[in-house]
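Colleague: model this:
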Amino acid sequence: MREIFNFTVIILCILYFLSMFLNPQLIIQSTTKSAIIWWEKVLPSLFPYFLVINVLIESKLISCLSNIFFLLSKKIFKLSSNGFLAMIIGMLTGYPIGSKMVCNLYSQKLISKNEAVRLLYFVNNSGPLFIIGTVGINLLGSKKYGYMLFFAHILASLIIAFCTSRLAQSEIPSASTPYKLLNFDIGKVLSKSVKDSVESILIIGGFITLFFNLNNVLEYFKIYHSICSLFRFTGADATLIKGLLYGLFEITNGSVQINTNSLPVWQKLIASELIISWGGLSVHFQTISFLSAAGLQSFHYIIGKLIQCALAAAIICVFLIISPL
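Modeller: The predicted structure follows:
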């Protein structure tokens, strides 16, 4: 499996390299556009979250804050209060903050390795602003559809969290020990928090540019067109296949491709849910870079995203049966 993956990456790198010579303007325009998206959309929305989370963790203030959730997290999900707080933040903020927070908590020894691994199955989620605002209102033209997508996405995550809690070891985490709120060096905390946040946001920007360019390279070499032609014999709509292929690599491009074409609404909803719950290879590579730095493996994270895709799409189908469009 690793050999197949490595071979695929090598082929993509060769195509990327060739496109720089055959059509350098394509790469320049694509890189410029991705940098603008990163500067205008990603940096303002993610950097404050990274900074606040890093300050909370570095100063140990998160241990005090998370004790509020201790009883709820212990009884329902068998998580420590810190782990439960990471789960809530991951559901409310968006990719890749949930996984980044787990890595930070594990590196600071605020959660165990077993709990970190279990959190990776369900902690990394798309944010409500993107699902309801961007996909629901802007692309689908309906707040109702946005809420349907969001609730299916989060419900799938909660189901995974509950199911993994049944398989968790019998040990029940205890509440964090009290911590003196002012017992930290504010200079060191802010310095390290800013440094880590800047590093994280730059990594994200690099991956956004990489996969934004990659989508354009695959389009330029007619790879997407060839794959869509292969699926033509199955009767699947070429537009739908192309949108899902875009979503395989990057969530925003995939969502735009699906929802700006003349597909039936039910197909748009199911395809959008698959793309949103998958998150895209762009998000996954960002997450894997954080996991590698923390000494955690990516296997459980990828499996969790695949399960969430299937569950969320199934929940959307149930919604459509209960309340037809």
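Colleague: Please count neighbours and contacts with C-alpha atoms only from this point.
Modeller: Fine.
Colleague: count of neighbours near L149?
Modeller: A total of 29 residues lie near L149 under the criterion other C-alpha atoms under 10 Å.
Colleague: so it touches I131, yeah?
Modeller: Yes. L149 is within contact range of I131, at 6.8 Å (criterion: C-alpha atoms under 8 Å).
Colleague: At the geometric centre of this protein, which residue sits there?
Modeller: Centroid-nearest residue in the chain, with C-alpha atoms, centre = their mean: Y95, separated by 3.6 Å.
Colleague: quick one: contacts for that residue?
Modeller: For Y95, the contact set (C-alpha atoms under 8 Å, 6 or more residues apart in numbering) comprises N124, N125, S126, G127, G279, V283.
Colleague: and these, which of them are in helices?
Modeller: With helices taken from DSSP state H, the overlap with the contacts of Y95 comprises V283.
Colleague: Any figure for the gap between S176 and K222?
Modeller: According to C-alpha to C-alpha, to the nearest Å, S176 and K222 sit 55 Å apart.
Colleague: next up, for comparison:
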Amino acid sequence: MQIWGRGRRYRSRLLAYFMAFSAVFITVSMVTYPKDAFDSAIQGLNLWWNVVFPSLLPFFILSEILMGLGVVHFIGVLLEPLMRPIFNVPGIGAFAMSMGLASGYPMDAVITCKFRKNQMCTAVEAERLLSFTNTADPLFMFGAVAVGMFGMPELGAAIALAHYLSSFLVGVIFRFHGRSRDSYNKEVIPKGNILARAFRALYRARQEDKRSPGQLLGDSVKSSMNTILLIGGFIILFSVFLRILSVLGITDITAIISSAALGLIGFSPNLSSAVVSGFF
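Modeller: Sure, this is the predicted structure:
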């Protein structure tokens, strides 16, 4: 135990040193290459403002309103008999899954986080949810990938089918994840009309919320704006980070190494740049 404790302290110390060095390194690089840092920040800002902001903000606001009105609780009771046997998650997981399918990343992660904060699911159930609800939206697959990247609109259906089926299979596999840590109380599902129980859950959730419609709308907009601003900050930060790595040649070196590794497993070395960008 003493050796294990020393090992943990050693790793913690190394991580602290690495984080501090990385922060200093990025800061010095931004000062050394100010134009590249500025241009990449503008690119990240344009991506956030022109694509992410208008596509995600309405969904964020609507999800907050639906949760405040008790609609999510209604869906949870209604779909519990379906979601629990297949994915071992509460019925509210269907709401996260449907919103993720409609709007793509990172809508499902945001909703799952809110479920966890509101004690609507356990930590293990949240992990299971994230494993299969983190999907791309249809517009991205049919438009950006099939048309924009491949120039073949007919590939859209095949790409979407493969993407969603793989997510479904991951969810089925991950239903066994964290069973030793699962605190879900495996009670028998209450008998009675499931629709009536769903409406009672909706009414009970609305009564517990106690916010007026105007306050609910205002809180939803405020919370959604905070979330979308946080996402924008990450987009700009990592846009600058990737450009700095590219300017310093670190991306090229990593791409050479990854291209050799891709060749060994039968993939095209031309994919190395995409792999490296996705990794960072």
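Colleague: Where does F212 of structure 1 sit, in terms of helix or strand?
Modeller: Assigned by DSSP states H and E, F212 of structure 1 falls within helix 186-220.
Colleague: Could you do Q286 of structure 1 as well?
Modeller: Under the assignment here (DSSP H and E), Q286 of structure 1 is part of helix 281-294.
Colleague: what stretch of structure 2 does that helix fall on?
Modeller: Following TM-score structural alignment, helix 281-294 of structure 1 has no partner segment in structure 2.
Colleague: quick one, that helix and helix 186-220 angle?
Modeller: 140 degrees (axes from the mean of the first three to the mean of the last three C-alpha atoms, to 10 degrees).
Colleague: which other residues reach stretch 181-195 of structure 1?
Modeller: So stretch 181-195 of structure 1 is contacted by L51, N54, V55, E58, S59, L61 (C-alpha under 8 Å, 6+ apart).
Colleague: Tell me how far the counterpart of the second one in structure 2 lies from I3 of structure 2.
Modeller: Using TM-score structural alignment, the partner of N54 of structure 1 in structure 2 is E64. Look at E64 of structure 2 and I3 of structure 2: by C-alpha to C-alpha, they are 48 Å apart.
Colleague: So if I had to pick from those two, which one is more boxed in?
Modeller: E64 (20 against 8).
Colleague: isn't A201 of structure 2 right up against F74?
Modeller: Yes. At 5.8 Å, A201 of structure 2 counts as touching F74 under the criterion of C-alpha under 8 Å.
Colleague: related to what we said a few turns ago, quick one: average offset of the helix or strand just after the helix holding F212 of structure 1 versus structure 2, please.
Modeller: Next in sequence after helix 186-220 of structure 1, counting helices and strands by DSSP H and E, comes helix 223-231. Helix 223-231 of structure 1 differs from its equivalent in structure 2 by a mean of 2.4 Å after superposition (mean C-alpha distance after the TM-score superposition for structure 1).
Colleague: Can you tell me what sits against helix 223-231 of structure 1?
Modeller: Contact with helix 223-231 of structure 1 is made by L218, E219, A238, I241, K242, L245, as judged by C-alpha under 8 Å, 6+ apart.
Colleague: could those residues go into CSV alongside distance to A86 of structure 1 and neighbour count?
Modeller: CSV is the format used below for those (distance: C-alpha to C-alpha, whole Å; neighbours: other C-alpha atoms under 10 Å):
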residue, distance to A86 of structure 1, neighbour count
L218, 36, 17
E219, 38, 15
A238, 39, 17
I241, 34, 21
K242, 34, 19
L245, 30, 20
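Colleague: Greatest separation within those: which pair is it?
Modeller: The span of the contacts of helix 223-231 of structure 1, defined through C-alpha to C-alpha, is set by L218 and A238 at 15.6 Å.
Colleague: what's the burial count for the equivalent of K35 of structure 2 over in structure 1?
Modeller: With TM-score structural alignment as the criterion, K35 of structure 2 lines up with Q25 in structure 1. Burial of Q25 of structure 1 is recorded as 12 neighbouring residues (other C-alpha under 10 Å).
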